[in-house]
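*Asks:* What would the 3D arrangement of this be:
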Amino acid sequence: MSAPSTEYSVRALHGIPEVRPGDDLVKLIAAAGPELEDGDVLVVTSKIVSKAEGRIVRADDREAAIDAEAVRLVARRGPTRIVETRHGLVMAAAGVDASNTEPGTVLLLPEDPDASARALRAGLREALGVEVGVVVTDTFGRPWRNGLTDVGIGAAGVRVLDDLRGTTDVHGTPLGVTVVATADELAAAGELVKGKADGLPVAVVRGLPHVVTEEDGPGARALVRDASQDMFRLGTSEAIREAVTQRRTVREFTGEPVDGAAVRRAVAAAVTAPAPHHTTPWRFVLLESAGIRVRLLDAMRAAWVRDLRELSGFSEESIARRVRRGDVLYRAPYLVVPCLETSGAHEYPDAGRNAAEREMFVVAMGAGVQNLLVALAAEGLGSAWVSSTMFCREVVREVLDLPAGWDPMGTVAVGHAAAPPKQRPARQAGAFIEVR
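*Replies:* Purely as a prediction, here's the structure:
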């Protein structure tokens, strides 16, 4: 690889006519740039690639085209959709664009931008005898930043990422995380001279031969961060939806310890639930000590077995089967006991109203626990809400030394799932809706 240059030039390529479906881009670019040299980088807007490839649909089919090009919805605000495309790109409207195209039509992104870049590179090699790099670009908005910029969505013969990890800076400090998105920087540089309104869809970057490679390389696909490494993969609406839909009861956990700070963050989400009379009726007892967990569960099991024998008349086999259902709490590395505290409830002269008053608080408790479960899922933790403490509240209060006014409302087992939860049939919302 040649040494990095300390200066380079960028110029727009003049003379490329309006591109139409079926046009030969290699011929059009070669005619406009016969002076191209080895080591140049051609920065080509995806619009002319899409036009030449016939990626044009009627404007009234735009929403359907977005649906077809998208693999997931990341975020939505009003009619604006941020989606992930088939290419792995996260962008507005899947790149379906009405700019620089005939009225009444919209353009889709190229079918395979990396393949398009490879074809252009090979064609120019044959037509002009030069070894150039090619970057196919499109315009992106960016999280946390105003304004748009061009990025590379296709590439060939370009070092799309320059990995500087393991090298040192001028002070000798090792670089541990620096990986430069060279293709995106080339795309942005080219956009400064191309311009959307000037009919100049191609730029030439000269003076950076070290970024041009002999092989076509992995293409711009290498710029797409793997989902497992993407800390910001989810948009706001998708994050909420994902956490809710991915919240499943987990009954088998690994031995990995649970971060108490993550549970506390989940509790912070839990106590934002609505509650009657501006009260805060939730209390969450966090059982972080293995000793206290076992002591509580042993006492609860003894009380449960006693009740099943003396009050319910179950057989020993039936009792053993029922008791085994509570083993999930023993297997969990962390337990949370949600408690209902109703000191803020109103007192009424009749039992019916008082019962309704308590029901309001119980509903608020359910909302708080649901917030907790969803927030735990968002933290990457599995959970199971087990009702057991509700059937032996006095035992729980005694073992955990809880105030008399705290009513345990089950136990939440928390941990890292040993396996993905089993998929269940999707529940159709319409089956649970009545409209009057």
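*Asks:* make it CA atoms for all contacts and neighbour counts henceforth
*Replies:* Noted.
*Asks:* nearest spatial neighbour of A115, skipping sequence neighbours?
*Replies:* G154 (7.6 Å; CA to CA, 6 or more residues apart in numbering).
*Asks:* tell me which strands and helices the helix or strand hosting S50 is in contact with?
*Replies:* Assigned by DSSP states H and E, S50 belongs to helix 46-52. Counting contacts by 3 or more CA pairs under 8 Å, 6 or more residues apart in numbering; DSSP states H and E, helix 46-52 is packed against strand 105-107, strand 133-142.
*Asks:* ok so, going back, buried residues of the helix or strand hosting the residue nearest to A115, list them for me.
*Replies:* Per DSSP H and E: G154 is located in strand 145-156. For strand 145-156, burial by neighbour count (16 or more other CA atoms under 10 Å) applies to 149-156.
*Asks:* quick one more, to check against the first:
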Amino acid sequence: MTTPTGFQVIPVTGIGEVRPGDDIAALLSGAGLRDGDIVVITSKIVSKAEGRVRHAPDRMRAIEEETERVVARRGDTVISQTRHGFVMAAAGVDASNTEPGTVLLLPEDPDASARLIRAKLRENAGARAGANTGKSTGKSTAQNSGESTAQNSGVNVGVNVGVIVSDTFGRPWRNGLTDVAIGAAGVRPLDDFRGTADSYGNQLSATVTALADEIAAAAELVKGKLDGVPVAIVRGLAHLVTEDDGPGVAPLIRPADEDLFRYGSRDVVFARRTIREFSGKPVDPEAVRRAVAAGIAAPAPHHTTPWRFVLLESPEVRTKLLDAMREAWIEDLRGDGFTEESIAKRVRRGDVLRNAPYLVVPCLVMEGSHTYRDERRNAAEREMFTVATGAGVENLLIQLAVEGLGSAWVSSTMFCRPVVREVLDLPDSWDPMGCVAVGHAAAPPRERAPRDPGDFIVTR
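*Replies:* Prediction:
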């Protein structure tokens, strides 16, 4: 890799207001591009040229439509994931530098936008070179060809430039905004130093430099927010410009399941979803133990700890338990008069547990409970402990979601507690309160039907 001795950032002025249908590459025809330049273009003008302008007095509606997943919300501030995979404020919907009553949406496919602009820049370069070469000057074609590059004040012959589409992002734990790349073509997006050693011989295990983002941020220094300069040329980094279009910004996007902070505190409860189909990816036992730690943080009566969590990490134990539960279930159903066909159909519903790579059996214990003379109060005492156990299980389920794990709470074990206690060798005082299937979701969960909290509130 060639190490540059320095680089320049040059503002491109005089572009003016961009309208739907405008050709960005044509607007750069007089920019004086050179081979190896990187053109950084503010996404706003790309959006305008592509007609991504919406008449939307209600900006929140536009944000909702552009949002794939809400990450965090505080008042009117929404951090969301777009369908591109970007996690950013307001799903990239912008009401600045656009006519009143309108908002700008991000380009539909910023990488495709960058590729198209790059291709047109090359096409324009070829056309201009041909025009210059064909001028009638009384000189030979060879002479004209040799001088065309020197005479061309616009794009040079054979120009190979990189293109970055940039947008402004906030950053966790840091004040202020900076520009990053949301689309790229012909630019190496990352430098991966993992596996190499520093000058002291230390092995690097996590150093990956976001080159495209650094270039976008550098370009913003000359573009500014209020100066009407939407494009900058970064010159001197030709070693980062590639012949092909490259992977775009995809390598810069961290997958959601690798994001340690994928949920904001206000939205984490809604991240819990019932998952019934799991992939073959193994479950990290330590992640489950962290979820148990959240479970036992739930409130409980009399300062007690009414929860016990049995972790079924052995495939043999899981199969033995589920086989025994199935037999007990079939026996109960036959005793209730169900047909064999109906029994088979009901038993198949238990496949969510059988297909899960990990099971947790939450149990209720009444240690520390009070005993009263009247049964009414004793029944209420058990209800208090049951509610506390449910709170513990809900904490467990939410933390599993935070850990990137899917889960389903199935009540089957409550119908055959003696069988579960026998197979798992549990004390008689432990009451299984269902079984939690745990694993990595095989597919994204279906959208939850909207619920209006007002339908569940009674005010007195």
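*Asks:* What's F270 of structure 2 aligned with over in structure 1?
*Replies:* In structure 1, F270 of structure 2 lines up with R241, judged by TM-score structural alignment.
*Asks:* picking up where we left off before, so how far is G129 of structure 1 from the residue nearest to A115 of structure 1?
*Replies:* Distance, G154 of structure 1 to G129 of structure 1, by CA to CA, to the nearest Å: 22 Å.
*Asks:* Equivalent analysis for P21 of structure 1, please.
*Replies:* 26 Å.
*Asks:* now the strand holding G154 of structure 1 and strand 133-142, what's the angle there?
*Replies:* Orientation note: strand 145-156 of structure 1 sits at an angle of 150 degrees relative to strand 133-142 (axes from the mean of the first three to the mean of the last three CA atoms, to 10 degrees).
*Asks:* Give me the distance from strand 145-156 of structure 1 to the chain's centre.
*Replies:* 20 Å (CA atoms, centre = their mean, to the nearest Å).
*Asks:* I'd like to know which elements the helix or strand just after that strand is packed against.
*Replies:* Counting by DSSP H and E, the next helix or strand C-terminal to strand 145-156 of structure 1 is strand 162-163. If contacts are counted by 3+ CA pairs under 8 Å, 6+ apart, strand 162-163 of structure 1 sits against strand 179-180.
*Asks:* residues in structure 2 matched by the strand it packs on, start to end?
*Replies:* On structure 2, the counterpart of strand 179-180 of structure 1 by TM-score structural alignment is residues 208-209.
*Asks:* That stretch vs structure 1, mean deviation?
*Replies:* Taken over the aligned residues, the distance from stretch 208-209 of structure 2 to structure 1 averages 3.0 Å (mean CA distance after the TM-score superposition for structure 1).
*Asks:* Show me what that stretch is in contact with.
*Replies:* 190-194 (CA atoms under 8 Å, 6 or more residues apart in numbering).
*Asks:* again, only this time at 7 Å
*Replies:* For stretch 208-209 of structure 2, contacts defined as CA atoms under 7 Å, 6 or more residues apart in numbering pick out 190-193.
*Asks:* And these, which is closest to T3 of structure 2?
*Replies:* For the contacts of stretch 208-209 of structure 2, the residue nearest T3 of structure 2 by CA to CA is D191; the value is 12.7 Å.
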